[in-house]
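> fold the following and give me the result.
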Amino acid sequence: MKTAAAIFDVFGTLIEIRERRSPYLRLLKHGRLQGRRPRPDDALQLLTRDFTLRQAADHFDITIDALSLRELELVLEEELAGLKLFPDALEAIALLQDAGVKTAVCSNLAAPYGPSVRGLLPGLNAYGFSYSIGAAKPDPNIYNATCSMLCIDLGEQTANERVVMIGDSLQCDRDGPAHVGITGFHLNRRGDEGITNLVDFAKTVVVNARYYSA
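Below you'll find the predicted structure:
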């Protein structure tokens, strides 16, 4: 079976956050100190809107002075500066691209993280970010939108063609994609069974593609 495209989760899969500072959660905490009650969809709002920290504060009716806002912006800058590719990321992507497999990312992330991810992972065929699509994993819309960027219609896939996805979340990267016709795989970097690194995953995809297309 030919693999048309491979989609990767970002954080925990391709990129590591070396020092997690959580600026947006700090913003919400700032709101709680003002008496704002957390809402069930707070995190979803942050992931599916193209917000700066200031815009997020305004959206949630959180009052924040210039000094406190600048402190949060510095925290965000520090977290972005600490983003680091896992050692197997670029090699795995190169293996797939050399075999003619399209590559993409599909990730839940707040808007300021997008440019940094693009900078660390240039040359992909598509960047499916929750804040630009307006949907977050495991919502089917984010997988479908990412495939549309790849010029792939999941509803028109032939029996001899597939799209695969891999990430460190069972719900978002294995089971969620399966609901829309993507073959999802779970990456378990800390385990000793299953898929533990991206290079082995890429080699398996390439070998299978060659075998089934022979």
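
> hey, let's count contacts and neighbours off CA atoms from now on
OK.

> the closest residue to residue 168 other than its chain neighbours and residue 59, how far apart?
Nearest non-adjacent residue to residue 168, counting by Cα to Cα, 6 or more residues apart in numbering: residue 187, 4.7 Å away. Residue 187 sits at a distance of 35 Å from residue 59 (criterion: Cα to Cα, to the nearest Å).

> the two: who's more crowded?
Taking other Cα atoms under 10 Å, residue 187 and residue 59 do not tie; residue 187 has more neighbours (24 against 12).

> doesn't residue 165 make contact with the more buried one?
No - here residue 187 does not reach residue 165: they are 10.0 Å apart, not a contact under Cα atoms under 8 Å.

> just the helices in this protein please.
With DSSP state H as the criterion, the chain has helices at 23-33, 42-48, 53-59, 66-81, 89-98, 113-120, 130-133, 140-149, 176-178, 198-213.

> quick one, which of the ones you listed is nearest to residue 159?
helix 198-213 (11.7 Å; Cα to Cα).

> one more sequence to fold, the one below, so I can look at both together:
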Amino acid sequence: MNSRAAIFDAFGTVVRIGHRTNPYRQLLREGIKQGRRPHPGDAHLIMTLNLDLQGVAKHLGIHPSQSRMDEIETDLQAELDSIEAYPDAIKAIAMLQERGVALGICSNLAKPYGAAVKRLFPSMDAYAFSYEVGAAKPDPRIYKALLEIIGARPGQSAGATAPVVWMVGDSTRCDRDGARAVGIEGHYLDRSGASAIQNLEQFSDLMLERPLL
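Coordinates of the predicted model:
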């Protein structure tokens, strides 16, 4: 088991969407046209179903015309193709890998986006995506799924063998507080400069400076 592990959120943290087309929002609008009322849990459902766009449409009872579905699929692909890595994420992750830190990505996202994240960061030790786990942050199950893969049990061990597990992301609720609730040292990333961690190189430096117990 590695003595250190770093967990990253995906969107807004290690990757960003360059060209937003909002395909799932388009799909839900098609549902409204057909008389389906939006539900507060729609976004959560979309991110916890292990289904592609057409599978989600069928599950939600939304049936666009084939031509309209093709348009939404095209927009989805355009959005996926525009996803890119933050330069500081590439540098920070390389720095941590050189120091032997176990690395993971834990993210709430719909199924088509998982492959894009893995394409940009293929060498992570673990991934925990909401659509695979069936639970979304801040549900403890998604963090625990990733911890199980990397073999870390923060907050449950004591002494010199206890792993140091940190997490960072752009949501205080999901990436700071949700992580801390399961014993991970969660940190908030604010790229606007309003918090202590403004980029991922700062996060990596801070983690590596912390002495092991």
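
> now what about the TM-score between them?
Scored against TM-score structural alignment, normalised by the length of structure 2, the superposed chains reach a TM-score of 0.94; 210 aligned residues with a Cα RMSD of 1.5 Å.

> hmm, back to that, which among the helices of structure 1 is found nearest to residue 158 of structure 1?
helix 198-213 (13.5 Å).

> what angle sits between that closest one and helix 89-98?
10 degrees (axes from the mean of the first three to the mean of the last three Cα atoms, to 10 degrees).

> helix 198-213 of structure 1 - contacts with which helices or strands?
Secondary-structure packing of helix 198-213 of structure 1 (3 or more Cα pairs under 8 Å, 6 or more residues apart in numbering; DSSP states H and E): strand 2-8, helix 89-98.

> now render those as CSV, adding distance to residue 118 of structure 1.
Converted to CSV, those look like this (distance: least, Cα to Cα, whole Å):
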stretch, distance to residue 118 of structure 1
strand 2-8, 13
helix 89-98, 13
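
> of those, which is nearest residue 142 of structure 1?
Residue 142 of structure 1 lies closest to strand 2-8 among these, at 11.8 Å (Cα to Cα).

> now for that closest one, which elements pack on it?
For strand 2-8 of structure 1, the elements it packs on are strand 102-107, strand 161-167, helix 198-213, judged by 3+ Cα pairs under 8 Å, 6+ apart.

> just want the angle from the longest one to strand 2-8.
Note on geometry: by the same axes, to 10 degrees, helix 198-213 of structure 1 and strand 2-8 are set 160 degrees apart in direction.

> same check on the second one?
Here the directions of strand 161-167 of structure 1 and strand 2-8 differ by 20 degrees (the same axes, to 10 degrees).

> what's the answer for the shortest one, then?
Put simply, strand 102-107 of structure 1 runs at 30 degrees to strand 2-8, going by the same axes, to 10 degrees.

> strand 102-107 of structure 1: how far from the chain's middle?
Its chain's C-alpha centre and that of strand 102-107 of structure 1 lie 8 Å apart, by Cα atoms, centre = their mean, to the nearest Å.

> superpose on structure 2 and give me the mean offset of that strand.
Once superposed with structure 2, the aligned residues differ from strand 102-107 of structure 1 by a mean of 0.3 Å; criterion: mean Cα distance after the TM-score superposition for structure 1.

> out of the helices and strands packed on strand 2-8 of structure 1, nearest to residue 121 of structure 1?
Closest approach to residue 121 of structure 1 among the helices and strands packed on strand 2-8 of structure 1 is made by strand 102-107 (9.2 Å; Cα to Cα).

> who's in contact with the closest one?
4-11, 93, 96-97, 124-130, 136-137, 142-143, 146, 150 (Cα atoms under 8 Å, 6 or more residues apart in numbering).
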